[in-house]
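[1] structural data only, the sequence is not supplied:
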């Protein structure tokens, strides 16, 4: 949970218990109601913090529990009111959560200034909608980092079985900054028995970067592989518009680093926005080194940037065009990398074939990596169906509000699935985006 969630839940507990300062309010009925409310809030905290339940879902279930445990609920008037509320919520939920791939198409059409789509079929570009525009990649940039990792494995510069201590990795972990990705990866490592002497293999670190999207693993690998090596790899592969790579997590400390006592958040945002990008990257790299050496102790820090400051961070994330990543995916899909590198990168990216066995009924292989922030929702994938047809698909969307993020997240998979599986739908998307 972020700081706002903690503040909200703590406020509920505080204002629930506040009336009991007055002895007159300490009736049995009121105390029972307070116990239910406080118990429900504690249950939400446990569900989110320890079992990684979605915060909104936990909050809704908590509200439902409070209603059902209230004796006054079971009067005709209350039942009628709650019945209407449930009906309204049900209608709204149907509108939001129903499968509607055309919502993504509609968003693309209405937001050309912040959206890109690239689709290639059997090596030929089929849809190129604003696909030459550089947009923030978020975690999609991890594909390039994974390629550099694979190339260094191929060159014997690094070894897959090299070990990395969790202590070293966790220096790059900022709590609550990655949606639980790093913790989810660690839990899998523990359950699979892959942590030995508090160490994991370098290849499992790379897998954690791709499959679980651990930002801590990403910043560790950026340092391990070398920023210059990653940037030079992009150039060597002909990725023309790719912006220079820099550490992701450490950039979250930049606002605190430049903060001055006499400036408010608005002025801080102006300072960050005016900062030259080269200076911003250098500062992020320096702060990442401070994290590595322990000068910045992430165990004492928690991610709590306001949405406005997160927007600055999101806007300045490493960028590239959809064309760039379509080309990079084609290089991987066509096995244009050296043999060991090709095998290694496929092992990292083709996790959808392992985690969802239904994909094996339709595809020979699928490789993918998404990327998101509060404002970004991206995905890059390559696939070959059982007929031998190859596809590369890159979807980049920026400047999303909360509702757009929710609706696109809910419908993106079905949109991509129809694009890959239906020639008619590809033609429909092509024609509508050309209008």
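    Structure's in. What do you need? Because the structure is predicted, anything quoted here is derived from the model rather than measured. Numbering: from 1, shown residues only.
[2] for the rest of this, base every contact and every neighbour count on C-alpha atoms.
    Noted.
[3] pull out the buried residues from the helix or strand residue 222 falls within.
    Counting by DSSP states H and E, the element that carries residue 222 is helix 215-225. Using 16 or more other CA atoms under 10 Å as the test for burial, helix 215-225 gives 215-223, 225.
[4] generate JSON lines for those residues, with distance to residue 329 as supplementary columns.
    Below are the buried residues of helix 215-225 laid out as JSON lines (distance: CA to CA, whole Å):
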{"residue": "215", "distance to residue 329": "21"}
{"residue": "216", "distance to residue 329": "24"}
{"residue": "217", "distance to residue 329": "22"}
{"residue": "218", "distance to residue 329": "19"}
{"residue": "219", "distance to residue 329": "22"}
{"residue": "220", "distance to residue 329": "24"}
{"residue": "221", "distance to residue 329": "20"}
{"residue": "222", "distance to residue 329": "20"}
{"residue": "223", "distance to residue 329": "24"}
{"residue": "225", "distance to residue 329": "20"}
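[5] which one of those residues is nearest to residue 88?
    residue 215 (38.9 Å; CA to CA).
[6] ok but residue 283 is inside a helix, no?
    Yes - under DSSP: H, G, I helix; E, B strand; the rest coil, residue 283 falls within a helix.
[7] so who does it touch?
    251, 254 (CA atoms under 8 Å, 6 or more residues apart in numbering).
[8] any idea how far it lies from residue 295?
    Computed with CA to CA, to the nearest Å, the distance linking residue 283 and residue 295 is 14 Å.
[9] same deal with residue 65?
    Using CA to CA, residue 65 is found at 45 Å from residue 295.
[10] now name the helix or strand holding residue 369.
    Using DSSP H and E, residue 369 sits in strand 363-372.
[11] please compare the first structure with the one that follows:
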């Protein structure tokens, strides 16, 4: 009997040792995996931090299909790589919102000096969706309880506040913004809508269409553009009337990266040749009066402009695209450019984000860099 008990005990002991050994091996495997994962993450972060403008130019040579760049100087198109290719614009489309506002001022429908309570702007604010743009505008511009429309436009253009943008969209009206597109960019431009409220389409689908989070990206991918825009209109109305809180609160749970990718693809889209041409015409032509150009200097130019130079800029980005349109004028040159780049896998966008602005700075301010880049792109692509 004792031998039976001892044998049974040995079996239990062996089983426990086996389980313990398995657990130790499993822990070691997990530890090695975590060490490797975080080690790789640290390496990639360090590598990305050391990327330069030269890395971006090499990326452009290696992936010519993933960017478009149009450069116009002194009435000549110097480069038009993938100029007609359509890209999601992100916040660069806000240029058209500003132009629509200028046209409404001409018709005496609105004024740059009109005032509005900041409460009316803040009701369009969706937390954690604009990279701090709205808060930066309020703090750096010392925004009080009442703001002028000019200050709201600065919030939209210089700081890229989406809340300011939605308020301009409300005051100017979708139809009037669309008229600007039809007038100035009749080709290769998809219809405009509220890009701020469209971020609430995913939680709308989750709440009202009972879609599970894992289903939403696929559903959005197959969704007709008009349906997406219609829902964006409903969520915009919810923001206007203070009824969007349930959608805003559920946004974090309906904001998976695949959903954001499909959201990006639904945004208003156009081409670099469209936006480079528009910026050049605005700066050098008679589309704007000299007074209006002066106002654009104040609204979309740098906070402390150089007296001898004029520079207008608007850029935009999502996790998957970066876009920009620029006009610069000096005593000797007029130059415009539009540079759009996409990375739907997001493997490169993490580091491109760090060098994108330095690249734009070099291409607009350093003639030798610009000339060499144009020559290299024409030669290699």
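    Structure received. Being a predicted model, the structure only gives us computed values, none of them experimental.
[12] TM between them?
    The TM-score (TM-score structural alignment, normalised by the length of structure 2) is 0.80; 337 aligned residues with a CA RMSD of 2.7 Å.
[13] what helices or strands is the strand holding residue 369 of structure 1 leaning on?
    On a contact count with 3 or more CA pairs under 8 Å, 6 or more residues apart in numbering; DSSP states H and E, strand 363-372 of structure 1 meets helix 339-349, helix 351-355, strand 377-385.
[14] which of those is buried the deepest?
    strand 377-385 (a mean of 24; mean count of other CA atoms under 10 Å).
[15] and the helix or strand following that strand, which stretch of structure 2?
    Using DSSP H and E, the helix or strand that follows strand 377-385 of structure 1 in sequence is strand 390-397. Mapped onto structure 2 using TM-score structural alignment, strand 390-397 of structure 1 spans residues 334-341.
[16] after superposition, how close is that stretch to structure 1?
    On superposition with structure 1, the mean distance recorded for stretch 334-341 of structure 2 (mean CA distance after the TM-score superposition for structure 1) is 0.9 Å.
[17] buried ones in that stretch?
    Applying 16+ other CA under 10 Å to stretch 334-341 of structure 2 flags 334-341 as buried.
[18] who's in contact with it?
    The contact list for stretch 334-341 of structure 2 (CA under 8 Å, 6+ apart) reads 66-74, 87, 272-273, 275-277, 279-280, 284, 321-329, 364.
[19] got the contact list for the residue sitting nearest the centre point of structure 1?
    Centre of structure 1 computed as the mean C-alpha position; nearest residue by CA atoms, centre = their mean is residue 372, 4.0 Å away. Counting by CA under 8 Å, 6+ apart, residue 372 of structure 1 touches 138-139, 378.
[20] counterpart of it in structure 2?
    Looks like residue 372 of structure 1 aligns to residue 317 there (TM-score structural alignment).
[21] can I get the contacts of residue 372 of structure 1 in TSV with distance to residue 403 of structure 1?
    As requested, these are exported to TSV (distance: CA to CA, whole Å):
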residue	distance to residue 403 of structure 1
138	19
139	21
378	16
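[22] how about the helix or strand where residue 280 of structure 1 lies, aligned to which bit of structure 2?
    Element membership of residue 280 of structure 1 [criterion: DSSP H and E] is helix 277-293. Here helix 277-293 of structure 1 aligns to structure 2 at residues 225-241, judged by TM-score structural alignment.
[23] related to what we said a few turns ago, and the buried residues of stretch 334-341 of structure 2 as JSON lines, adding distance to residue 105 of structure 2?
    Converted to JSON lines, the buried residues of stretch 334-341 of structure 2 look like this (distance: CA to CA, whole Å):
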{"residue": "334", "distance to residue 105 of structure 2": "27"}
{"residue": "335", "distance to residue 105 of structure 2": "27"}
{"residue": "336", "distance to residue 105 of structure 2": "26"}
{"residue": "337", "distance to residue 105 of structure 2": "27"}
{"residue": "338", "distance to residue 105 of structure 2": "27"}
{"residue": "339", "distance to residue 105 of structure 2": "30"}
{"residue": "340", "distance to residue 105 of structure 2": "31"}
{"residue": "341", "distance to residue 105 of structure 2": "34"}
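[24] return the member of those nearest to residue 259 of structure 2.
    Set against residue 259 of structure 2, the nearest of the buried residues of stretch 334-341 of structure 2 by CA to CA is residue 341 (19.6 Å).
[25] how about the closest one, nearest residue that isn't a chain neighbour?
    residue 67 (4.2 Å; CA to CA, 6 or more residues apart in numbering).
[26] can you check residue 100 of structure 2 too?
    The nearest residue in space to residue 100 of structure 2 (CA to CA, 6+ apart) is residue 177, at 5.2 Å.
[27] what helix or strand is that neighbour on?
    Residue 177 of structure 2 belongs to helix 174-184 when elements are defined using DSSP H and E.
[28] matching residues in structure 1 for that helix?
    Using TM-score structural alignment, helix 174-184 of structure 2 lines up with residues 227-237 of structure 1.
[29] would you mark the buried spots in that stretch?
    Neighbour-count burial for stretch 227-237 of structure 1, counted by 16+ other CA under 10 Å, picks out 227, 230-231, 233-234.
[30] so how far is that stretch from its chain's centroid?
    Here stretch 227-237 of structure 1 is found 24 Å from its chain centre; the criterion is CA atoms, centre = their mean, to the nearest Å.
[31] likewise for stretch 185-202 of structure 1?
    Taking the mean of its C-alpha atoms, stretch 185-202 of structure 1 sits 22 Å from the chain's own mean (CA atoms, centre = their mean).
[32] residues making contact with it?
    Residues outside stretch 185-202 of structure 1 that contact it (CA under 8 Å, 6+ apart): 159-167, 208, 212, 214.
[33] residue 170 of structure 1 and residue 220 of structure 1: what is the separation?
    Distance check for residue 170 of structure 1 against residue 220 of structure 1: by CA to CA, it reads 9 Å.
[34] shared neighbours of the two, anything?
    Residues touching both residue 170 of structure 1 and residue 220 (CA under 8 Å, 6+ apart): none.
[35] which residues of structure 1 fall in strands?
    Here structure 1 has its strands, by DSSP state E, at 115-121, 124-129, 135-136, 163-165, 199-201, 319-320, 363-372, 377-385, 390-397.
[36] go through the ones you listed and name the closest to residue 241 of structure 1.
    Of the strands of structure 1, nearest to residue 241 of structure 1 by CA to CA is strand 319-320, at 5.6 Å.
[37] in structure 2, what residues pair with that closest one?
    Aligned by TM-score structural alignment, strand 319-320 of structure 1 falls on residues 269-270 of structure 2.
[38] what lines up with residue 109 of structure 1 in structure 2?
    Match for residue 109 of structure 1 (TM-score structural alignment): residue 61.
[39] same question for residue 199 of structure 1.
    Under the alignment defined by TM-score structural alignment, residue 199 of structure 1 corresponds to residue 146 in structure 2.
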